[in-house]
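> no FASTA, just this:
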C-alpha cells in the first residue's frame, strides 16, 4: 500500500517536479509499533522522545523528517545489513530509486516515532553520484577526501596498503550502500529480498555484510568486551547534552546547517558523509596480551591487573566506567549512568587544561583520550574542536569459540562494522585517525599510538603511559589487535534530495 500510494502521486503528476517531504511522510506512514526496533544500552544517553525531538528541531529549524534515520541515532541497532551495490542501468535505477527505494527510506522522526519495522537508508560514493549524472561544478560536494575514495586514502589511515582489504572495497565499483536495520534479522531479509527483486538488473550486489548486536549481557559491547558509543556527541537541534557530553553545531554533522562553513550545492543540505570501515578484531590475541602483561600493583590479582591494563588501553572499563574516575577497579554503577560516565575532562576540578605530565588517572594514549582529548587541548568540553563524528557502528561475526580461546588465535573473522557521520571527512574521521590516533606525538611527545585503533602500516607501535605504577614505561605493540579490512566513503543525502535530485 505504501509503494502504490507514492507511485500514484508521482505517476499522476501531482508532484511533477518536486516531491515534498510532507507528502513522502504521508505516503510512507505506518501504524506506530509499541516497541522500537532499536536497543538502548544502559550507559548511553536515551534517544529523545517524539515530542522532545519535535520541539528541539523546531527551535533550530532542523527537519528531522528529511534527515535519514541512521545519522543521528548512534550505536543502537540490534540487527543490520550493509548491502553494497553497483549501478548497471542508471535510467532504470533512477526510476526505481523513486518508486521502489524512496518510499522505504526511513527518516529520523520515523525511527523515533516507531513508525517502521525495518529502517532503510541509502548512501552513494563519488563514483555512484557520477553514475547518476550528479556531476559538474554545481553538484560538487566540496569534500576532497570523499571525492577520491577510501582506497586512495589508505596511507593516511595507517593501512599498509589494501592487501588486507576485502577485495570488493578495492577500486571504484561500489556505487552505493543500503543500510537495513531491524529488531529481527528475518525482517531485514524479507525487505531486502523484495527490494532486490523489484530493482532487478538495474543494480548488482557487490558485497554484503551481516551484523548484529552481541547477545545477552554483551549487548552494546564490542567484541573486546567494552561498552561502545558512550562518548558520542549530541547534535544541536536533536537533543540536549548530558553532563560531559559534547554538544556540537548541527552543521558539524549535517551538510548545509549552521557550523558547516563549506560551500555546498543546495540539494545536499541535511545530508551527511558516511564513513564505512570493516575493522577485524583479534580478540584471542588481545586477551592473551592482557594476560601476559598484567599491571603489577599491590592489592591486585593477576586477573585484575590484566583487566586494569585493558581498561587503561581503552580509557574505560568494560562496563563503560572511565578509568579517570575509577582508576583501579571497575565501577559498573558508574558505567551504566549516562549522567556521570562522561562527566570528566582529564583535568582537575576547576582546571581548563590537564596536567601535561600526569598520566596516573588515564594514559594520554588511551583510545578515548586520543579520540576525544577534552582538556588536553584546552577545551573542557571539546565543543569547538570541529573534529566530532557520530558513530553508528555495530559488531559483526560470531562470539569467540573455545578452540580460539585455547589457541589464543583468531580463526573466524569478527569485528566492528564502523560507521561514522560528519559534514567534513577531513575534519572528522580522517583527522581523528591520522592526526590523533596514529600520531605518537599527540598530545605530547612520546605518547605513542592509540593502542586500540592506532595504525602504523603494520609496523610495531610504541605506547606510553599504560602502567600506572610507572607511567614512563613503554610498551611496544607488535600485533594490530584491530585490522583494517577496508571500506568506502559515501554521502547520505536527505530524503528530499533523493526525490528531487538523485532520482530525476
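The structure has been received and is ready for your questions. As the structure is a prediction and not an experimental result, all values here were calculated from the model.
> only C-alpha atoms for contact and neighbour calcs from this point on.
OK.
> and residue 354, that's in a helix?
No - applying DSSP: H, G, I helix; E, B strand; the rest coil, one finds residue 354 to be coil, outside a helix.
> Comparison target, given below:
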C-alpha cells in the first residue's frame, strides 16, 4: 500500500499538541511572531524542529507541549513555492479576517475591532506552550525564547497567557473540554462508548477520513502529511451581562441555574441534561467515564436538553440521523477551550472592565466542513433544528432580536432579546505541520 494510503498513524511525526490530551489544570502561553528575514525564519523553524523532535522522542512524562503552526503569510515569508501555497485549502489561503462575514464576525466582532495584529498579514508563526504548572511552563517558554533569540529577522508581535482551573470551568462557570472525539490510531479510547473513534483523516492529513477518501493535502507530500489545520480565535466573554440576563428572567436561584444549563446543554459541573434533566449532579459531571456517555435521539423534542442548546448544536450526536441527510461525524473536530484573564468573582453582577474569555483552538483536516460548517450552519443558524430565527444562545452572533426556546409541558418557554455574550477579538487560520515538514521548511533553498 502506498505510504499516502497507509492507515497507521505515524505518531512520531505528528506534533504532540495535535492529538495529546491537555493536562488539567494547566497554564500556557501563546506567542505570535512576524518574519522579516527569510533566513532567520528558516533558522527559527530549524530550532523549533529540534525542540519538538526532542520532546516527541524523549521519555518525558510531564505533559508539557510546545506546538508550532504557520499562517499562509508565514509560509509565504519562509519561501514556500507558490505551487505548494496554492495547494492549501482556499479558506486557509484567504485567512480568517477575509471570511469574517461568512463566520458571523460582524458588528462588535468584525475585524476592524480586532486586537492588532490578529487577522493581519503580520501574523506568521504561532507557538503554544502548555504545562501543568508555572515552573514547567517557564521552562518550555524559555525554550521558545531561545529559539528566536539573536535572530533579528523575527519579531514577537502578540502574546497571551492562558490557563485552565482545577475545576475545568471557563469564565461562564461551566466545565469545559468534555466530549472530545477519539481518533483512530491515537491510542486514546472514546469517552463515549456509543461513539466509535473517528477515522484519522478527519484530523490528520495523509490518511483516509470518514468518507473513505484522502482529504485534499498540501503538496509536496512531505509538507502536508501528518499536518493539521488549526483555527485560533480569541473570544471575549461578557460574563456580567450573561449573569444579569439569567437573573432578570429567573424566579429564584435554582431557576437561574436551570436556565443557564438549558442554554448550555449541561450543568455547570459538566453533568449533561440528558442524564440529569432536573438538577445538577456534580459527581456525574466530574466522572469522565459517564459525563459523555449519552445520545440525543431519545430526547428528540428536547424536553431534557433543548435542541438549540449550545452543546447540542455543536455536536448533535445521533439526533440528525433520523432521515439520513446529515452525517454528524463529517463535522466532528478536536476543540480546545483555554481561559484567559481573571475570573469575575462568583455572584458579581457588575462588569469590572477586565478582559476575560476563551482562546478557542480547533484542529482538523477540513476547515470548511468542520469548523466553518459548525460555526455557520449549527451555531449561527437554526434551520437544521426548525428554528431559523434562533442562534446559539451562548456563543451565537445574537443582536437582542434573537430568542431561545425551552421545550416544556404544558407550554414551552421562550427567552427573548438575547444579547451577544461572546465577542471575537481576533483570530487566524493556521497549519501545524508534521516534524518532517518542519525540517523540509527549514531546509528550503528558494
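Everything's here; your move. Remember, it's a predicted structure, so these values are computed and weren't measured experimentally.
> how about the strands in the stretch 251-400 of structure 2?
Per DSSP state E, counting those that start in this stretch, the stretch 251-400 of structure 2 carries strands over the ranges 334-340, 357-364.
> Let me know which of the ones you listed is the nearest to residue 228 of structure 2.
Evaluated over these, closeness to residue 228 of structure 2 peaks at strand 357-364, with 5.7 Å, by CA to CA.
> Now do that closest one: distance to the chain's middle.
Mean C-alpha position of strand 357-364 of structure 2 versus that of the full chain (CA atoms, centre = their mean, to the nearest Å) differs by 3 Å.
> so how far is the first residue of stretch 320-338 of structure 2 from its last?
Start-to-end span of stretch 320-338 of structure 2 (CA to CA, to the nearest Å) is 29 Å.
> Dump the strands of the stretch 251-400 of structure 2 into JSON lines; add distance to residue 112 of structure 2 as well.
Output for those, formatted as JSON lines (distance: least, CA to CA, whole Å):
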{"stretch": "strand 334-340", "distance to residue 112 of structure 2": "22"}
{"stretch": "strand 357-364", "distance to residue 112 of structure 2": "19"}
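> mind putting those in CSV, distance to residue 218 of structure 2 and mean neighbour count included?
Below are the strands of the stretch 251-400 of structure 2 laid out as CSV (distance: least, CA to CA, whole Å; neighbours: other CA atoms under 10 Å):
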stretch, distance to residue 218 of structure 2, mean neighbour count
strand 334-340, 20, 22
strand 357-364, 14, 23
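> and residue 110 of structure 2, which of these is closest to it?
strand 357-364 (16.7 Å).
> post-alignment, whichever helix or strand comes after that closest one versus structure 1, mean distance?
Counting by DSSP states H and E, the next helix or strand C-terminal to strand 357-364 of structure 2 is helix 373. By mean CA distance after the TM-score superposition for structure 1, the fitted helix 373 of structure 2 averages 1.0 Å away from its aligned residues in structure 1.
> Which strands or helices does helix 373 of structure 2 pack on?
Judged by 3 or more CA pairs under 8 Å, 6 or more residues apart in numbering; DSSP states H and E, helix 373 of structure 2 is in contact with no other helix or strand.
> could you give me the residues in structure 1 that it aligns onto?
On the basis of TM-score structural alignment, helix 373 of structure 2 is assigned to residues 431 in structure 1.
> picking up where we left off before, out of the strands of the stretch 251-400 of structure 2, which is closest to residue 102 of structure 2?
strand 357-364 (17.4 Å).
> what's that closest one aligned against in structure 1?
With TM-score structural alignment applied, strand 357-364 of structure 2 matches the range 415-422 in structure 1.
> mean shift of that stretch relative to structure 2?
Looks like 0.6 Å for stretch 415-422 of structure 1 (mean CA distance after the TM-score superposition for structure 1).
> do you know which of the strands of the stretch 251-400 of structure 2 lies nearest residue 62 of structure 2?
Of all the strands of the stretch 251-400 of structure 2, strand 334-340 comes closest under CA to CA, at 19.0 Å.
> Could you pull up the residues touching the nearest residue to residue 284 of structure 1 once chain neighbours are set aside?
Nearest in space to residue 284 of structure 1, with sequence neighbours left out and distances taken as CA to CA, 6 or more residues apart in numbering, is residue 408 at 4.7 Å. Contact analysis of residue 408 of structure 1 by CA atoms under 8 Å, 6 or more residues apart in numbering lists 284, 285, 287, 288.
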